[in-house]
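J.: let me see the structure of the following:
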Amino acid sequence: MISRYKIVLFDLDGTLCESGEGILNSAKHAIQAVGFPVPPPEIMRKFIGPPMGQSLQNFCGMDKELAEKAVAIYRERYNRIGWIENRLYPGIQELLKDLKASGAKLSTASSKPKPALERIVQHFGILEYFDALVAAGPDGFHSSKPEMIEQAIRDCGGAQKQEVVMIGDTHFDANGAVEAGVDFLAASYGYGTKEELAAAGAAHFADSVEALRPYLFIDEN
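T.: This is a model prediction of the structure:
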């Protein structure tokens, strides 16, 4: 197999890992701890992907000071137990292995704080496949997906924009790829909807990890 791309970038939550249970359990715990009602499931689903502080402000109506308190509570539970309420999507390890064997360089571009991301990829035994790990800052509020994509490209040694693809499951990933000028492949098996992904510019959708392969490899036969 030959990789279609020189550099392949992955979001973490909803793309590499089915991590919703731990994120949502920890977010609900934090929201209740500061005295706010837990939003309905269709709103809570939107907490998976963006920085937690941003989501607490946008979806719960918290001010920044209270959101900072809630982020600390969220992080305490997530770091203690939430990160283990998590699993790799079936086929991810094999996909990463095959991409590396095909000559691609791999990096994350995730809104999860880097210490948590590093612990998760180490726990699941996939750290060895990555040439770089790019993630959000520690404050739980700000992360620029286009900046992370640019950083990941640099950390992987550089490439032309047409030689890079971003794989993610939310409109944040799609918008970031469009702004950064790289291809985007929607992991529609994740937590974003096809409607939001299409509205953000996604043209190619994979409903399973296996369905990513035709977009990532050139068949030599």
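J.: please make it C-alpha for all contacts and neighbour counts, starting now.
T.: Will do.
J.: you'd agree R77 is up against I23?
T.: No: here R77 lies out of contact with I23, judged by CA atoms under 8 Å, at a distance of 9.4 Å.
J.: from E163, how far out is E65?
T.: 42 Å (CA to CA, to the nearest Å).
J.: tell me the SS of Y5?
T.: What DSSP: H, G, I helix; E, B strand; the rest coil gives for Y5 is coil.
J.: neighbour count winner among R77 and I23?
T.: I23 (25 against 18; other CA atoms under 10 Å).
J.: spatially nearest residue to that one (excluding sequence neighbours)?
T.: G82 (6.3 Å; CA to CA, 6 or more residues apart in numbering).
J.: what's the answer for I126, then?
T.: In space, and not counting its chain neighbours, I126 is closest to Q93: 6.6 Å by CA to CA, 6+ apart.
J.: check which helix or strand L133 maps to.
T.: For L133, the host element (DSSP states H and E) is strand 132-136.
J.: what do you get for S110?
T.: Element membership for S110, per DSSP H and E: strand 105-113.
J.: now the angle between strand 105-113 and the very next helix or strand once past that strand, please.
T.: Next helix or strand after strand 105-113 toward the C-terminus (DSSP H and E): helix 114-123. Per axes from the mean of the first three to the mean of the last three CA atoms, to 10 degrees, the angle that helix 114-123 makes with strand 105-113 is 130 degrees.
J.: what is helix 114-123 packed up against?
T.: Contacts defined by 3 or more CA pairs under 8 Å, 6 or more residues apart in numbering; DSSP states H and E place helix 114-123 against strand 132-136.
J.: now show me the structure for the sequence below, then we'll compare the two:
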Amino acid sequence: MKERDSIIFDLDGTLWNASETVSKAFNESIKDIGFDIEITSQTVRDFSGMKMDDIFAQYFSFIPKEKLQEFEKIYAKKESDYLKEFGGELFPKVKETLEQLNKNYRLFIVSNCMKGYIENFIEFFSFKDLFEDFECYGNAGLPKDKNIRLIVERNNLQNPVYVGDTIWDKESSEKAGVDFIFANYGFGTVENPKIEIQNFEELLSIKF
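T.: Purely as a prediction, here's the structure:
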């Protein structure tokens, strides 16, 4: 078996929790198009990992189709502005662990987020030197498994592993032909994962 050379990370529920900031952006955007409906940070955590189109369809069905494009445009701007200002909360020991992992592995991010979301995360914490590349749903509308494959192919990764916190992460990893590690401290649940971590720092001690 080839030696493990790289780690690809999910973002929300794996590296950080930005649900408070994201819910604020959603709620302000909802008000801007004339609705008095609020979503909670828990709701944001519940749909974390889903594609944005599916989130809008399932959780924002109260918005008329003719206003959806306007809502998406307003939200994209507010999300970016709020993330730049407020960011999110890293899970314990993420920064220190990433710095240690980066000595032995190439690091990447693949998320189902909007365009610019990963960039805001990296900029907020000055992580530019830690991650070689990243990909997201918002760039080309591709599902997570295809974006994982894009990262693998364009960076010539030989034996990567994907770390995520939802069943969608597990399924996407399997479709992409990449091993999966379940971050069980995150937002989702996965039944009987082959490998799981109780906290982020555990990545330093587990056998890949």
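J.: comparing E65 and E163 of structure 1, which residue is more hemmed in?
T.: Per other CA under 10 Å, whichever of E65 of structure 1 and E163 has more neighbours is E163, with 16 against 10.
J.: distance of the more buried one from K6 of structure 1?
T.: Relative to K6 of structure 1, E163 of structure 1 is positioned 5 Å away (CA to CA).
J.: same question for L117 of structure 1.
T.: For L117 of structure 1 relative to K6 of structure 1 (CA to CA), the value is 23 Å.
J.: quick one, strands of structure 1?
T.: Counting by DSSP state E, structure 1 has strands at residues 2-3, 7-10, 17-18, 87-88, 105-113, 132-136, 164-168, 183-187, 205-206, 217-218.
J.: quick check: which of these is nearest to I126 of structure 1?
T.: Of all the strands of structure 1, strand 87-88 sits nearest to I126 of structure 1, with 9.7 Å by CA to CA.
J.: so what touches the closest one?
T.: With contact meaning CA atoms under 8 Å, 6 or more residues apart in numbering, strand 87-88 of structure 1 is reached by L16, C17, E18, S19, F124.
J.: for these, give me CSV that also has distance to L212 of structure 1.
T.: Converted to CSV, the contacts of strand 87-88 of structure 1 look like this (distance: CA to CA, whole Å):
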residue, distance to L212 of structure 1
L16, 12
C17, 15
E18, 16
S19, 19
F124, 20
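J.: let me know the closest of those to A135 of structure 1.
T.: Of all the contacts of strand 87-88 of structure 1, A135 of structure 1 sits closest to L16, with 13.8 Å by CA to CA.
J.: distance of the residue nearest the centre of structure 1 relative to N79 of structure 1?
T.: By CA atoms, centre = their mean, the mean C-alpha position of structure 1 lies nearest to D11, the distance being 2.8 Å. Distance, D11 of structure 1 to N79 of structure 1, by CA to CA: 19 Å.
J.: remind me, longest helix of structure 1?
T.: Using DSSP state H to define each element, structure 1 has its longest helix at helix 64-80.
J.: got the buried residues for that one?
T.: Buried positions in helix 64-80 of structure 1, judged by neighbour count with 16 or more other CA atoms under 10 Å: A67, E68, A70, V71, I73, Y74, R75, R77, Y78.
J.: quick check: the gap between the fourth one and G53 of structure 1.
T.: Right, V71 of structure 1. For V71 of structure 1, the distance to G53 of structure 1 - CA to CA - is 6 Å.
J.: contacts only, for N102 of structure 2.
T.: Contacts of N102 of structure 2 were listed using CA under 8 Å, 6+ apart, and they are L130.
J.: how much does the strand holding L133 of structure 1 stray from structure 2?
T.: Superposed on structure 2, strand 132-136 of structure 1 shows a mean distance to its aligned partners of 1.8 Å (mean CA distance after the TM-score superposition for structure 1).
J.: which strands or helices does that strand pack on?
T.: In terms of contacts (3+ CA pairs under 8 Å, 6+ apart), strand 132-136 of structure 1 is packed against strand 105-113, helix 114-123, helix 145-155.
J.: who's in contact with that strand?
T.: Under CA under 8 Å, 6+ apart, the answer for strand 132-136 of structure 1 is 106-114, 117-118, 142-144, 148, 151-152, 155-156.
J.: mind doing that once more with 6 Å?
T.: S107, T108, A109, S110, S111, K112, P113, K114, S143, A152 (CA atoms under 6 Å, 6 or more residues apart in numbering).
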